[in-house]
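Student: Here's a sequence, model it:
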Amino acid sequence: MIDKSGIKARYEALSPHLDERGRRLFAASEARAAGYGGIAAVSKATGIARSTIGRGLSDLDAGEGANGRIRRNGGGRKQKIELDPGLLPALNELVQSAIRGDPEAPLLWVSRSQRNLAKALVIQGFDVSHVLVARLLRKLGFSLQGNRKTREGSSHPDRDAQFEHINAKIKEFQAAGWPAISVDTKKKELVGDFKNGGRELRAKGDPEPVRVHDFKIPELGKAVPYGVYDITDNSGWVNVGIDHDTASFAVESIRRWWFDMGLSRYPKANGLLITADCGGSNGARVRLWKHELQRFADETGLNITIAHHPPGTSKWNRIEHRLFAFITQNWRGKPLVSHQAIVQLISSTTTSKGLDVHCQLDNNSYPKGIKITDAQMKEINITRNAFHGDWNYTIAPRRTLCAQEVLAHD
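Tutor: Below you'll find the predicted structure:
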């Protein structure tokens, strides 16, 4: 591969000390050293025309020394920006005004492609082509750039302190031998032979056929995976719903994890720590979430401590990068043709560090629009933490269950 950056660096270092003939010979020498494709590479790196490099190669072959003349007086074509000094500033203003969001900018709401820029300059009276615009853009220091996810929105002033609080709580529950879990809803998926991101090994020229359009198939519906990740045990539980993602569905998923996996692993636990996002079905402001957790606490006798992640930090929720990321990787390139296929793909997810995942289909209905009254809220046995009681609170059972009741329910 030809090192264009090296050619460019050497040219920029020597060019101020060379006349036109010297630059031509330098470019020709670099092109010859580069071999096949050298003329095109050197032309792109230096901006010297290919025809000029060709003449330089002829000079090298002729072996003639300098004769004191570079070209005839006044010879050579002037650069466009020399003939029209206003061209470069006009192009720069076109791009910059669109970036700034200037409402008068002609390119604010269309693609800032080289052809569109050339059209806008022609309207202003300049004689340019999209090829010239490309060269001038490089001269101005512009290049094609994609979007990059870096903005997280406004950062809460207590964000770091809340993370420290969550980590301290996890260590506290782990030291006591009590469960600490991370919960969230994975992205909803349409069920059927739809395209699924990623690639899977198949015979060459035989890709998996899928539907062209992603329209919901009524008889198959959708899948709503709600996950529970056991932070200490490095194990996951996913409850795949077929209805709405409500707080009732979220707590039912936690309840199923507890009776199927949690109770046997933590038989002596008196408390459960749940770390969750600040929004969604398990949001800090969702009344139904707290109401359903109270029912769960009454049913199990557990003191349920909740620690919400600060707003705008859902990607730091442990379940995202310790469970959901591996599920997505495991089913990449595979159409999710049925609920059973989804359950099997999730259940077969493992990692080299011993992640174990269990999955179950939930055929229940979870209607939207359930309202919790002020009177019902007052009945919740909730204790809010001194630090951000809106994010950190404990819901205790309103009565104590004996061990026989718990086992009988199980």
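Student: Please make it C-alpha for all contacts and neighbour counts, starting now.
Tutor: Noted.
Student: Which of the three states applies to the residue most central in space within the chain?
Tutor: Of all residues in the chain, the one closest to the mean position by C-alpha atoms, centre = their mean is residue 149, 6.6 Å from it. Classification of residue 149 using DSSP: H, G, I helix; E, B strand; the rest coil returns coil.
Student: how about it, what does it touch?
Tutor: Residues near residue 149 by C-alpha atoms under 8 Å, 6 or more residues apart in numbering: none.
Student: mind listing what's buried in stretch 212-224?
Tutor: Of the residues in stretch 212-224, 222-224 count as buried by neighbour count, 16 or more other C-alpha atoms under 10 Å.
Student: quick one: the helices in the stretch 101-250 of the chain?
Tutor: With DSSP state H, counting those that start in this stretch applied, the stretch 101-250 of the chain shows helices at 114-123, 130-140, 159-176, 247-257, listed in chain order.
Student: next up, for comparison:
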Amino acid sequence: MGSPEGAEAVLAAKFKTLLPHLDERQRRLAIGAEARSLGHGGIRLVARAAGVQEGTVSRGVAELELGQAPLGRVRRAGGGRKKATELDPGLLPALLALVEPDERGDPMSPLRWTTKSTRKLAAELTRQGHRVSADTVGNLLREEGFSLQANAKTVEGAQHPDRDAQFRYLNEQARDHRDAGDVVISVDTKKKELIGNYKNAGQEWRPAQQPVQVDTHDFPGQAGKAIPYGIYDTAANTGWVSIGTDHDTAAFAVASIRRWWQARGRHDYPQARRLLITADAGGSNGYRTRGWKTHLADLARETDLEITVCHLPPGTSKWNKIEHRLFSHITMNWRGRPLTSHEVMLQTLAATTSRTGLTVHAELDSGQYPTGIQISDEAIAALPITRHRFHGDWNYTLHPASHPPHPDPARQDRPPADACALITRHTLEHPDLTGMTRQQLSDLTRTLIPGLEERREQARHAARGGPRRVARGTGRKPTLTPADQILATILYLRKLAPQELLGQLFNTTAMTISRAVKDVRPLLESHGARIPASTARFRTPADVARFLTLGNIKIKSAC
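Tutor: Below you'll find the predicted structure:
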């Protein structure tokens, strides 16, 4: 009859045609006869083909072998055991109440905080007066569309408000470096690995029943360790992995980049004068790590490269190109294979490739990288670093000795002594802040002022409960002029700064800014004025002053 799959298909076609014309006894005998003719394994094969329980087939075989008359019995229509849900109408609602409390938020469910296995569900239903077995519970759940489900990693959590803007800015920087023939690399530390005869996740093809034998326990203190730090060249599609044996520190991260540059980078890009590094927001190459910036400054001085770093926003490390262009292929290449030594790990890394032509070089770094090294405020202040106008904490450039930062004090990355004193209303009308030219801002202001004044008059009329008693233009002056209210609202809708900071810049309170936004926003919407968000974010007046004085790095306008 051929393969088991082919035999099952033939039997299924035969049973589909024949069995509907037979009664219960005849069907049982027919499938029993087929099972006897097939020999070993026939019962299971026939049961699958006929869509019945294996016990039914076994009963047919037994009746044929006994040879007694009459063989079996014929059940009249509607006979046989009733379903559990028919005998106990309250069984199914009680079961659903146990398995769905999370969706309905039932805090009193007896199984809310325990594993809902079929055995525990059956025990709880029996305690409630519904006698049922674990197998019946499983059948009922499947009939209702339930199945065993694992957790799905789909909820990202709160995202940073500047996440998309940072990705746009990072892509612009990468495009600018590539177009100029400079270098763009993506860096990160891969998951630490144990070196020894330990289990490695995944599976690989081996003779049946002959898995690789590994130790039953993984004790990190007794095992060697490997810290893979990767550098991925996005243009050349090449990877470099340094295997550290000490600690994952900023010094180790920069040492890996230095080794890559000396061995590959300077030869692949002999004309390059700039290096762009895209890195995660945390870890040994995090934007808060002082050692990372300090060692990068040393690297910039040694290589005479202008090193720019753009960090991925918090919570987006899996979007780093090195993750899905290098690390994922490495993980697939050594899956199910114990990393018994550093040499095995290096050879496996070097053999990693992909259909797009990825090549990987791996080296062992047995250097010592102690932790707990402190970097003083003075050392950080002395670094040749320029923070970019957009999110200077995530984006910054370290200059080599031959290209120091601009010496003009007004362009230094230190906040002015009195930032608010340097910021006037004229500076707040700067096109980079408002997203429009000064003429466009002036025209919009003239258009909105009449409606704003009329709205203010209506509000005061309602508060007085009658007409004004003094002439217009007399009495207490408003804290903000109508033009200031419009300008403050535009800056707020541009998401440049919170209301507290805008209050400082306009010499008023956050409550006054809030009232201005409440009054002006409807007028902007009624006139069809769309205020797009900016890519810049400020937290202090010094940030605003620095943004207006630093001009060496251009950011994309949000107009």
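Student: ok, the counterpart of residue 123 of the second structure in the first structure to residue 133 of the first structure distance?
Tutor: Taking TM-score structural alignment, the alignment pairs residue 123 of the second structure with residue 119 from the first structure. Distance of residue 119 of the first structure to residue 133 of the first structure, given as C-alpha to C-alpha, to the nearest Å: 10 Å.
Student: which one of those two has more residues nearby?
Tutor: Neighbours of residue 119 of the first structure and residue 133, each counted by other C-alpha atoms under 10 Å, are more numerous for residue 133; the result is 21 against 17.
Student: correct me, but the more buried one touches residue 117?
Tutor: Yes. The pair residue 133 of the first structure / residue 117 is scored as a contact, 7.3 Å apart, by C-alpha atoms under 8 Å.
Student: quick one on the thing from earlier: could the helices of the stretch 101-250 of the first structure be laid out in a markdown table, adding distance to residue 46 of the first structure?
Tutor: A markdown table is the format used below for the helices of the stretch 101-250 of the first structure (distance: least, C-alpha to C-alpha, whole Å):
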| stretch | distance to residue 46 of the first structure |
| --- | --- |
| helix 114-123 | 20 |
| helix 130-140 | 11 |
| helix 159-176 | 50 |
| helix 247-257 | 62 |
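Student: Return the most buried member of those helices.
Tutor: A comparison of these by mean neighbour count, using mean count of other C-alpha atoms under 10 Å, puts helix 247-257 on top with a mean of 22.
Student: So which of the buried residues of stretch 212-224 of the first structure belong to strands?
Tutor: Using DSSP state E, 222-224 are the members of those that sit in strands.
Student: Now distance to residue 385 of the first structure too, for these, in CSV please.
Tutor: CSV is the format used below for these (distance: C-alpha to C-alpha, whole Å):
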residue, distance to residue 385 of the first structure
222, 38
223, 36
224, 32
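Student: which one in the second structure is aligned with the residue nearest to the centre of the first structure?
Tutor: In the second structure, residue 149 of the first structure lines up with residue 153, judged by TM-score structural alignment.
Student: so stretch 433-445 of the second structure corresponds to what in the first structure?
Tutor: Under TM-score structural alignment, there's no match for stretch 433-445 of the second structure.
Student: Stretch 290-310 of the second structure now?
Tutor: Counting by TM-score structural alignment, stretch 290-310 of the second structure corresponds to residues 287-307.
Student: what does the matching stretch rub up against?
Tutor: In contact with stretch 287-307 of the first structure (C-alpha under 8 Å, 6+ apart) are residues 166, 247-248, 250-251, 255, 269-276, 281-283, 370-372, 376-377, 380-381, 391-401, 406.
Student: nearest residue to residue 382 of the first structure other than its sequence neighbours?
Tutor: What sits nearest to residue 382 of the first structure in space, not counting adjacent residues and going by C-alpha to C-alpha, 6 or more residues apart in numbering, is residue 395, at 4.4 Å.
Student: and the counterpart of the one you found in the second structure, how far is that from residue 338 of the second structure?
Tutor: In the second structure, residue 395 of the first structure lines up with residue 398, judged by TM-score structural alignment. From residue 398 of the second structure across to residue 338 of the second structure, the span is 41 Å (C-alpha to C-alpha).
Student: repeat for residue 371 of the second structure
Tutor: Per C-alpha to C-alpha, residue 371 of the second structure is found 29 Å from residue 338 of the second structure.
Student: Who has more neighbours out of the two?
Tutor: residue 338 (20 against 12).
Student: Quick one: map that one onto the first structure.
Tutor: Match for residue 338 of the second structure (TM-score structural alignment): residue 335.
Student: Have a look at the second structure and report its longest helix.
Tutor: helix 438-464 (DSSP state H).
Student: buried set for it?
Tutor: Neighbour counts over helix 438-464 of the second structure (16+ other C-alpha under 10 Å) mark 441, 444-445, 448-449, 452 as buried.
Student: cool, stretch 181-197 of the second structure as well?
Tutor: Residues of stretch 181-197 of the second structure classed as buried: 182-190, 193-197 (neighbour count, 16+ other C-alpha under 10 Å).
Student: Trace that stretch over to the first structure and give me the residue numbers.
Tutor: Aligned using TM-score structural alignment, stretch 181-197 of the second structure spans residues 177-193 in the first structure.
Student: can you give me the end-to-end distance of that stretch?
Tutor: 44 Å.
Student: can you give me the helices for the stretch 251-400 of the first structure?
Tutor: 263-265, 287-300, 318-319, 325-330, 339-347, 374-378.
Student: For those helices, give me TSV that also has mean neighbour count.
Tutor: TSV is the format used below for the helices of the stretch 251-400 of the first structure (neighbours: other C-alpha atoms under 10 Å):
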stretch	mean neighbour count
helix 263-265	14
helix 287-300	22
helix 318-319	22
helix 325-330	16
helix 339-347	19
helix 374-378	11
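Student: Go through those and name the closest to residue 158 of the first structure.
Tutor: Between residue 158 of the first structure and these, the tightest spacing by C-alpha to C-alpha is seen for helix 318-319, at 19.2 Å.
Student: That closest one vs the second structure, average distance?
Tutor: Helix 318-319 of the first structure, aligned to the second structure and superposed, deviates on average by 0.9 Å (mean C-alpha distance after the TM-score superposition for the first structure).
Student: Give the aligned range of that helix in the second structure.
Tutor: Using TM-score structural alignment, the residues of the second structure aligned to helix 318-319 of the first structure are 321-322.
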